[in-house]
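Peer 1: Pasted the sequence and its predicted model underneath.
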Amino acid sequence: MKKKPTSYKLQELFGLYQSGVLNKEEYEDLKSTILIPKTNVFDKKTSYRKTSVFLKKLTSKVLEYSTLMLDFLKSNISIKKVFNSILFSKLKWVLVIMVTSILITISVLYLTKDRSSPIEVTSTLWSFNADGYIDSNPILYEDVLYFTAKGRRLVAINTESGLEIWSWTFRDLPLKDPNVVNGVVYIGSLREGFLFAIDAKTGREIWRFLGDSSVYSRPEISNGLVVFGTDIGLLFALDVNTGREKWRFHGSSINSTPLIYEGKAFVGSKSSFYAIDIISGEKIWEIPAIGFLYGSGASPVAIDKNLYFGTYQGSLYCVAVDSGEIIWHYETEGRITSTPAIDNDYVYIGCDKNNLYAINRKNGRERWSFEAKNSILSSPVIHNNHVIIGSCDRNIYALNKKSGKLNWYFKTEDRITATPVISDEIAYITSMDGHVYAIDTKQY
């Protein structure tokens, strides 16, 4: 049995057909457009189009019968006869449906305008199972993605196919975030204090350096030097080709990643923030008691002679590169363990109290904030008009960078603590569920 139509609009349209206002072809044509399908907000273009078609056709009918009515009124027929006429009865039905449809259309437009729910991304180009959690920040080099899996295995995968090229381990030592420069992967160990140089194509060890304690920071490479910090507070600079020590700087526990900018290494320790001459290893300036930069994902960024960084105590700072003068600082609601992202106008930073902030980089005032469902430990990435961030609520979020509005999200099976990598519109996302996901962002 055919189901009876449940829409009162369809019933009224059927009344027009029965009364002879519409012929069968017109009835069938209008019936296909009058029913807006139940759809999510991402199909509203379809709804708009069908509603528009319906209104155009209905308006045409009203004009047709209005002309007939005017001709009818021009004759000397009495008003009573007009109101009792079949023609007026038919026109009344058309007017009722048109007014109803206009009201519904206005409601649809109002409810969906700038109120669309975010798109849930459910498809991937490929996914790779690393057979163990991924909490390190990946890095992309010449179409190969490098990261550590299960904290102990350095993995290289092809970004076109999502297939493993090689993997490398050393005495089952826990490893941190890799960096890749000129065909060499540099990575430190959390135990015994090694720094390794690995051939990026083959996965073979080139050299190793034994430091004094755990290497939490991602090694930074500049001026022929590999610069990294250790847990007991030494900042090392090694020859990039041989791994021989060039200089060391004594601070307190350095668990963050240094930034090399304009011939200086900027790094935060447990007690101070330093500017170090990259050639000599001498201190240029120091900001004492500013807070602790914690984790390999926490690093300063620089633009227009200013540094921006967050502390474990929850403060976001803007500091002058040349003098170390604090220009402004902003207090978040939680601890910061990540690196800010910067565009021409704003600084974007997350904290472990679930929030992502957009802060005016000139005056330190908040533009907007976004609240996830769990901690934000990864660093934000700016891509086109979006800020993309991972959360411990298992989601990657893409927000409009001007308004903070959530445009799309992708859900994994476990926490996301690492920073996504984006290249050629493809986002590479790592998760504690042990997978790498490749998502085409062009369609969102």
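Peer 2: Noted; the coordinates are in hand.
Peer 1: From here on, just use CA atoms for contacts and neighbour counts.
Peer 2: Fine.
Peer 1: Of all residues in the chain, which one is nearest the centre?
Peer 2: What sits nearest the mean C-alpha location of the chain, by C-alpha atoms, centre = their mean, is Ile388, with 1.8 Å.
Peer 1: Pasting the second one now:
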Amino acid sequence: MRRWILLSLAVLGLLVAGAAVAVYFKARDRPSGKLDTELKGVSVGTADTRAITAPKKKKGYHLVDDKRCWLNFGGNPQRTLSRPSIDIGLPYRRFWSVGLGSYIEYPPSYCGGILYVNTFAGKTVALNSHNGTVIWQKKGGRKPSTPAIAGPRLIVSSHDGYVTAYNRFNGRRLWQLKVAAKVESSPVAVGRLVYFGATDGRLFCVYVRTGHIKWAYDTGGRINSSPSILGNSIFVTTYAGSIWRLNRDNGHKIWSKYLSRDFVRYASFYASASTDGKRLFTISRSGGVYALSASDGHVIWRSSVNSWGYATPAVAHGRVFFGGFDGRVRALRASTGQVVWSRRLGGRFLGPAFVAGKYVFISNLERNTYALRAADGKVMWHLDIGKYSPGIVTERHYFFTLNGIVQAWHGRRAPQILALQRRQLAAKHRVTSAPKKRSP
């Protein structure tokens, strides 16, 4: 008996020692991060800084532009993927559809009557939002990203390491920056600066007008995600399992947090971090769901979906919305992580959802797109086309980018549809109330 006790204690001691060694090496492998002052493998061409003038708009009721822009992936620098205040109802009628010949992994950006779409085949296409005609297009490396609108400029990233600024009205190239790594990160612009990450682990801050680098920070972990901005801070997730908060003016680290997948391994992040102003929300590739304090990085809550996680969470109505490879779409309470509802739709959800008013839109790889009621997850609308991220919403229209096809839809309660219904009702009233002619 004593022999078995000693043997058990010895085994337990070995396990504890092994765990201690694992923790030691795990902690030692954490990249500490630093500002990159050498900028190896980075080159910037000559910038075209001539003034940019927007073209004159044609007039007409049907040419009224949506006034609110969707400037980047997520719709805003916080990457919330939501417009909770918009109430245009469910999609009502499609009014144009255009095929781009290659699948579209990320949703478009929009401003002033022009949609900007990247394709995996390397095209950046500017489309007239009123009729779908091509205004201009450019070809380059693969682009699993959303172009970022920065005033009159459009900032485009690509797999071949090029980040390019175009005149967003006519497609004239203004400057081009080359990084010795892939750039899959969707840029985000605030004021005179634009930010993006690269797979060599560096986060870049670049002047919008010239493409010159203001600062670069080496996180030590591959960046496929897109940085998010809150106030004077910028946040980014990495494949190394880390989340960083930097001062976005000078790149100085405010905090970093490494999140564990298990006792030995760190998590790994493809999804970006979205924020509600207090908390950061993201999903690891192994299916861990995390909420962190934006102020100091401590973990507020964590959950798991038991499936791969690649989609940036959408944030609205005090909830976090996302789909998974298990075919489920979930809504969690933003403050606690409690499951509000979980709806099994089948298929595999890889791209992020977006919220339009009281509806959550999401697409699976099996070519289905759904609108679910945000309150309880009830399916309210379905379209037999999908893959990957469904699209965006404005105050007048839905724009879907599905399986290489861009579609424009009127919302059932959109201003132009309600106005049309009022005109039709008034015309009907005039006909029915007209006095009858007396017979001679």
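Peer 2: Structure received. For clarity, every value in this text was computed on a predicted model and none was experimentally measured.
Peer 1: Who's the closest spatial neighbour of the residue nearest to the centre of the first structure, skipping the chain neighbours?
Peer 2: Nearest in space to Ile388 of the first structure, with sequence neighbours left out and distances taken as C-alpha to C-alpha, 6 or more residues apart in numbering, is Ala398 at 4.5 Å.
Peer 1: how about the corresponding residue of the second structure for that neighbour, what does it touch?
Peer 2: In the second structure, the residue paired with Ala398 of the first structure according to TM-score structural alignment is Ala371. Each residue near Ala371 of the second structure by C-alpha atoms under 8 Å, 6 or more residues apart in numbering is listed here: 90, 359-362, 379-382.
Peer 1: repeat for Asp322 of the first structure
Peer 2: For Asp322 of the first structure, the contacting residues are Lys305, taking C-alpha under 8 Å, 6+ apart as the criterion.
Peer 1: That one pairs with which position in the second structure?
Peer 2: With the correspondence set by TM-score structural alignment, Asp322 of the first structure lines up against Ser295 in the second structure.
Peer 1: Quickly note the distance from its match to Gly231 of the second structure.
Peer 2: Counting by C-alpha to C-alpha, to the nearest Å, the gap from Ser295 of the second structure to Gly231 of the second structure is 11 Å.
Peer 1: which of the residues in stretch 363-375 of the first structure are buried?
Peer 2: 364, 366-369, 372, 374-375 (16 or more other C-alpha atoms under 10 Å).
Peer 1: Residues contacting that stretch, please?
Peer 2: Surrounding stretch 363-375 of the first structure, the residues in contact under the criterion C-alpha under 8 Å, 6+ apart are 328-330, 351-360, 391-393, 403-404.
Peer 1: still on that earlier bit, next structured bit after the host helix or strand of the match of Ala398 of the first structure?
Peer 2: Take DSSP states H and E as the rule and Ala371 of the second structure turns out to sit in strand 369-373. Toward the C-terminal end, the helix or strand that comes next after strand 369-373 of the second structure (DSSP H and E) is strand 379-383.
Peer 1: and that next one, how far from the chain's centre?
Peer 2: Computed by C-alpha atoms, centre = their mean, to the nearest Å, the chain-centroid distance of strand 379-383 of the second structure equals 22 Å.
Peer 1: before we move on, what about stretch 246-265 of the second structure?
Peer 2: Taking the mean C-alpha point of stretch 246-265 of the second structure and that of its whole chain, the gap between them comes to 20 Å (C-alpha atoms, centre = their mean).
Peer 1: Same question for stretch 243-260 of the first structure.
Peer 2: Centroid separation between stretch 243-260 of the first structure and its chain, computed with C-alpha atoms, centre = their mean, is 31 Å.
Peer 1: can you pull the buried residues of it?
Peer 2: 243, 246-249, 251-260.
Peer 1: From the residues you listed, pick the one nearest Cys318 of the first structure.
Peer 2: Among these, Leu259 lies closest to Cys318 of the first structure (C-alpha to C-alpha), at 14.5 Å.
Peer 1: Could you measure from that closest one over to Asp277 of the first structure?
Peer 2: 12 Å.
Peer 1: Quick check: neighbours shared by the two?
Peer 2: A shared contact of Leu259 of the first structure and Asp277, defined by C-alpha under 8 Å, 6+ apart, is any residue touching both; here these are Ala265.
Peer 1: which of the contacts of Ala371 of the second structure still touch in the first structure?
Peer 2: Using both residues aligned by TM-score structural alignment, their matches' C-alpha atoms under 8 Å as the contact test, the members of these still in contact in the first structure are 359-362, 379-382.
Peer 1: hang on, the earlier thing: mind reading off the mean deviation between the strand holding Ala371 of the second structure and the first structure?
Peer 2: After superposition onto the first structure, the average distance of strand 369-373 of the second structure to its aligned residues comes to 0.8 Å, using mean C-alpha distance after the TM-score superposition for the first structure.
Peer 1: which SS state does Tyr24 of the second structure fall under?
Peer 2: When states are read from DSSP: H, G, I helix; E, B strand; the rest coil, the local structure at Tyr24 of the second structure comes out as helix.
Peer 1: so where do the helices sit in the second structure?
Peer 2: In the second structure, the segments counted as helices under DSSP state H are 2-28, 415-433.
Peer 1: among the ones you listed, which is nearest Tyr103 of the second structure?
Peer 2: Distance to Tyr103 of the second structure, taken as C-alpha to C-alpha, is lowest for helix 415-433 among those, at 30.4 Å.
Peer 1: Just the buried residues of the closest one, please?
Peer 2: Across helix 415-433 of the second structure, burial judged by 16+ other C-alpha under 10 Å covers 415-417.
Peer 1: Any chance of a markdown table for these, columns distance to Gly18 of the second structure?
Peer 2: As requested, the buried residues of helix 415-433 of the second structure are arranged in a markdown table below (distance: C-alpha to C-alpha, whole Å):
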| residue | distance to Gly18 of the second structure |
| --- | --- |
| Pro415 | 65 |
| Gln416 | 67 |
| Ile417 | 67 |
